[in-house]
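# Return atomic coordinates for the entry below.
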Amino acid sequence: MSIRAAALSDRSQAALTPGIQYFFGIEYNNLEKLCNICGLQSRDNPHTTPEAHHEFLQTYQSVFIQPTNVLPKIPELIVNRYYKKPSIAESVSDIHAHRKKLLDRKAMEDIPRHFQKKIKILIKILKKLPFHRSHSERLKTYKILSLFPAVNSRFTDEELKQLSDQIMMESWVKGSTVYGDLAFYMILKGYARPHTMVSDKRKVEYLDFWFQSTPKVLTCGDSFGALSTNSHQKSNNVLSVITEEKCEIIKISRGQYEHVKKDLMLHDQSVKEELIQACPFYQQWPKLSVNKLVELIKWKNFPENHVLVKEGEISSFAGYIKTGYCYIFKDIEILKKLSLGKMQSVVKHIIMGKLQEKESFGEISIILKKPFTCSIISGTDVELGVISADDLQGLDPVNKILLQQTAQPILGNLTQEEVNNRYISLEKKKEWQQFKETVINQTISYKGIRPGIGKWKHDWNKKERPKGKATQSF
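As a prediction, this is how the structure comes out:
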């Protein structure tokens, strides 16, 4: 059998259908012998001899190339009769290699595949210097870093946004000691073992990795180091590590963190100062008095339809609306007609106005200890600058007098007659709106103009049959 036939047999043997006999080619040498048999029928010989016929049937199958079944190779059995006991150095190196494989496998199994891709993207971005990164790369850095619990527990969202623009990555070779006394570190690639830790008594302890009962290895996503000078953020915090292989580690220095905190604090103070000075009652205030209120303000968010102040109660805080708006409600008692001619007294809430952005409420109620004459409910999700009642009462007498002279109570001069007239106008407006809607709906649906509504319904999906020509009758 030729080489080409053997290749064809190996390539096509898997595609053969069982029960059908196939051939992969023709052996032309045997075909020539078959044609040259003496005694076969030809022009000169009208009949075939029995000997030629017998020889033809014997050599006929050899013309076609048949596939051959290749049996698998029998592996050679190698027996090692001599066992050599490994030395102590070889056994220790084997333990190190086996331990490294287990740690690598565990580290890769703990991290999902989609998260591994994000870590690779982050490492690629952080290899560039901060001033070489584009705006989209800085945004990706912030989004990926916010997925790590070690980062979210240490930094606020605003701090992380600022730090992601200037964060750096360091590469450490195997066996390096990384000290985190003056920075925050987080491992992105590789693993390391703790070297020093801070105990519950705020003392630095050196760890012996080999004699620990439960050794802990820091892998991807684990952090170490401290950013505060006076005390560490939590006990048993790892201060320094020794790398077990080449590691890629994120670093945030203490100077960077303090600089970002100072910038955010100055920005927050400027926003609070602008908010107070934009309120109508504080536009003529001196800057020194405004700064006193800026020190007391804290940001707080409230959901929609949240009751901020109830009517008849003293406010628990003074609020300065940064975003959103609030409704001013007033309670009124009316008589409602029931069945059988009976009357019942019902309390209804009337919208008397709205508090927009850059407006405040609650100062006079706290300073003069007067209950509110109305209720304030948030119309949307609102963000307020809040000063608690205790902090506002703790102001110096000069600023208290200044508050009494400038601030005004909400709906302070409102009479009961004005409230009644407001309720009557709202009810008339409501009745007129209902009357208009009723008339319009009756007019539209009078002849069934809209499909599906009215006295008659029409199936628009059904095709009408074409009408034929009328025939004349005689």
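# When you work out contacts or count neighbours from here on, use the C-alpha atoms and nothing else.
Fine.
# Does the spatially most central residue of the chain fall in a helix, a strand, or a coil region?
Centroid check for the chain by C-alpha atoms, centre = their mean gives L147 as the closest residue, at 7.7 Å. Classification of L147 using DSSP: H, G, I helix; E, B strand; the rest coil returns coil.
# And the strands in the stretch 151-300 of the chain, which stretches?
Along the stretch 151-300 of the chain, the stretches classed as strands by DSSP state E, counting those that start in this stretch are 168-172, 177-179, 183-189, 192-198, 204-206, 223-225, 237-243, 247-253, 298-302.
# Let's see this one next, to set against the first:
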Amino acid sequence: MPLQTNAIGLQCGGNRIITGIDYSRLEALCRTSGLADCSDSKSTEEAHKDFMSSYQKIFLLPKKASPHVPLQSNSRPTYVPWGVQHGGNNASWDMSRSHSHGRLTQDHLITHTLKALRKLPIERSQTEQQTIRRVLNVFPCLTSLLSRQELHQISTIAVLESWERGQTIFGRHGLYLVLRGTVKLHPQEVARTASKTAMIGVGGCFGSLEEQGAGEVTVGDVGEVTQCAVTQDNCEILRIPSTAYAKLRQEIEAQKSALRQSVIQTCPFYLHWPKLSIKKLSDLIQMRHLPANHALVRQGEVSPFVAYIRTGECNILQDVPGLVGKLHRKKGNRVRYVVVGTLGPRESFGEVSVLLDQPSPCSVVTATEVKMGVILPDALKGLDSVSRALMLQTARPSHGERSQEQMNRMYVAQERQKEWVHIKKRVLSDALFYNGIVQGSGKWSRGRRIQQDARSQPCPSSL
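So this is what the prediction gives:
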């Protein structure tokens, strides 16, 4: 067996790399007859040529690795990160990966939606209804045709139809939304001309939500009157029946009308109104949702609308001009006001100001989020004289008249109460800080935190 030296990777002349020396060949080379030794100091010419031609064979060269398939029987599997295997350092690969993940998520959602749509509307669960609404809100052709409330309830009447390739779909029975496949629309004007046809893919719709007669046609999303469509593939098409949609609109309108009437009827002053007058007044109402600290009416100006509060509270403010005292020695023309009352649910304001075109004696500002029904002055102009007279008779002032002296006293009491609350809060915070008590920490909060952690931990018997 050849022996190797400890020097690995020696470099000789000619840029050759040797890994060791074969001592068996070196010993055989030294036994060559004719070489110089202790008895003969000169080598023969023939022995010298043999030595020079074969001495290079004593050096061991690195073996060339031949192509082969590595055996995996005795080797352990090596973990390689997923991103390294698939080019994790490549930005384009990461982008395509995220796009493919989005497509997979979208396909998964559409698959679940199709599965839910294959059931009858009465058999769908609340979760399936929410999944259908989530998908239908993505299609612009539906969001442009339906209101928000209609989109929320359209999943209760939508049905899924499966069509094979080459079948004809007549669009006079409702609105058709393509979920899978493609269809070809036929405009009525050029029904015989194949070059004028239009292709509709996923997300396109044709048909109409309005009920059509026997001789009428429907309208497609290409802007032309279309009568039928031919499927180019096996298609999954969502159909919204026009008759069911008409009933749904009637139900939604009835719910809105009942809500508007309830807003008026809950007010005590309108409790004994006849139903016909309430119906006329409710048709003029618009529902609004306003945030807190929103000025509804300004003192000295005509009210912009008649309001009926459904939920929330409003403050009635009145200006206090010409007040001079110890509490107000600062320079400036700041408008001072005092809270003279509040308005809550089942109350109204603005009738007299709008009908008689009079400036409001006070300001109204929302204290919380308020939901209310409002009637604009232009809408009240078309109201009959009987209903207008009833509104003037039933309207009551929001607060009684007060003298200037009473207003000054109320304002001083209000400012003193504000100052007292401010002083009490400051003294309490200083006392807590002096004693090293910080809000949100300490033994009491620690005890509460331990109790909360104990409640959140599972019971040992359940493990």
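# just to revisit the earlier point, rebuild the strands of the stretch 151-300 of structure 1 as TSV, extending it with distance to A407 of structure 1 and mean neighbour count.
Output for the strands of the stretch 151-300 of structure 1, formatted as TSV (distance: least, C-alpha to C-alpha, whole Å; neighbours: other C-alpha atoms under 10 Å):
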stretch	distance to A407 of structure 1	mean neighbour count
strand 168-172	50	16
strand 177-179	56	18
strand 183-189	47	22
strand 192-198	53	21
strand 204-206	56	14
strand 223-225	50	24
strand 237-243	51	23
strand 247-253	46	21
strand 298-302	20	14
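# Count the residues that sit near S388 of structure 1.
Residue neighbour count, defined by other C-alpha atoms under 10 Å, stands at 19 for S388 of structure 1.
# residues contacting the counterpart of it in structure 2?
Aligned by TM-score structural alignment, S388 of structure 1 pairs with L376 of structure 2. Shown in contact with L376 of structure 2 (C-alpha atoms under 8 Å, 6 or more residues apart in numbering): P304, F305, V306.
# My guess is Y206 of structure 1 contacts V198. True?
No - applying C-alpha atoms under 8 Å as the test, Y206 of structure 1 and V198 come out as separate, 9.2 Å apart.
# Only the buried residues of the longest helix along structure 1, if you could.
With secondary structure taken from DSSP state H, structure 1 has its longest helix at helix 416-444. For helix 416-444 of structure 1, the buried set under the neighbour-count rule, 16 or more other C-alpha atoms under 10 Å, comprises V419, Y423.
# Helices of structure 1, start to end?
Per DSSP H, structure 1 carries helices over the ranges 3-12, 28-35, 50-59, 88-110, 113-126, 135-145, 149-152, 157-163, 254-278, 287-296, 363-367, 389-393, 397-406, 416-444.
# winner for burial among the ones you listed?
Greatest average neighbour count among those goes to helix 363-367 (a mean of 21), per mean count of other C-alpha atoms under 10 Å.
# how much does it stray from structure 2?
Superposing on structure 2 and averaging over aligned pairs (mean C-alpha distance after the TM-score superposition for structure 1), helix 363-367 of structure 1 comes out at 1.1 Å.
# what range in structure 2 does that helix sit on?
By TM-score structural alignment, helix 363-367 of structure 1 lines up with residues 351-355 in structure 2.
# Show me what S171 of structure 1 lines up with in structure 2.
Using TM-score structural alignment, S171 of structure 1 lines up with S162 in structure 2.
# The residue nearest to that match when sequence neighbours are not counted: what's it in contact with?
Nearest residue to S162 of structure 2 in three dimensions, chain neighbours excluded: E236, at 4.8 Å (C-alpha to C-alpha, 6 or more residues apart in numbering). By C-alpha under 8 Å, 6+ apart, the contact set of E236 of structure 2 is L160, E161, S162, W163, V178, L179, R180, G181.
# What's the match for E236 of structure 2 in structure 1?
In structure 1, E236 of structure 2 lands on E248 (TM-score structural alignment).
# With T127 of structure 2 instead?
Using TM-score structural alignment, T127 of structure 2 lines up with S136 in structure 1.
# which residues touch the aligned partner of K279 of structure 2 in structure 1?
Counting by TM-score structural alignment, K279 of structure 2 lines up with N291 in structure 1. Applying C-alpha under 8 Å, 6+ apart, we find N291 of structure 1 in contact with E273.
# Show me how far the match of helix 363-367 of structure 1 is from its chain's centre.
Centre-to-centre, stretch 351-355 of structure 2 and its host chain are 42 Å apart (C-alpha atoms, centre = their mean, to the nearest Å).
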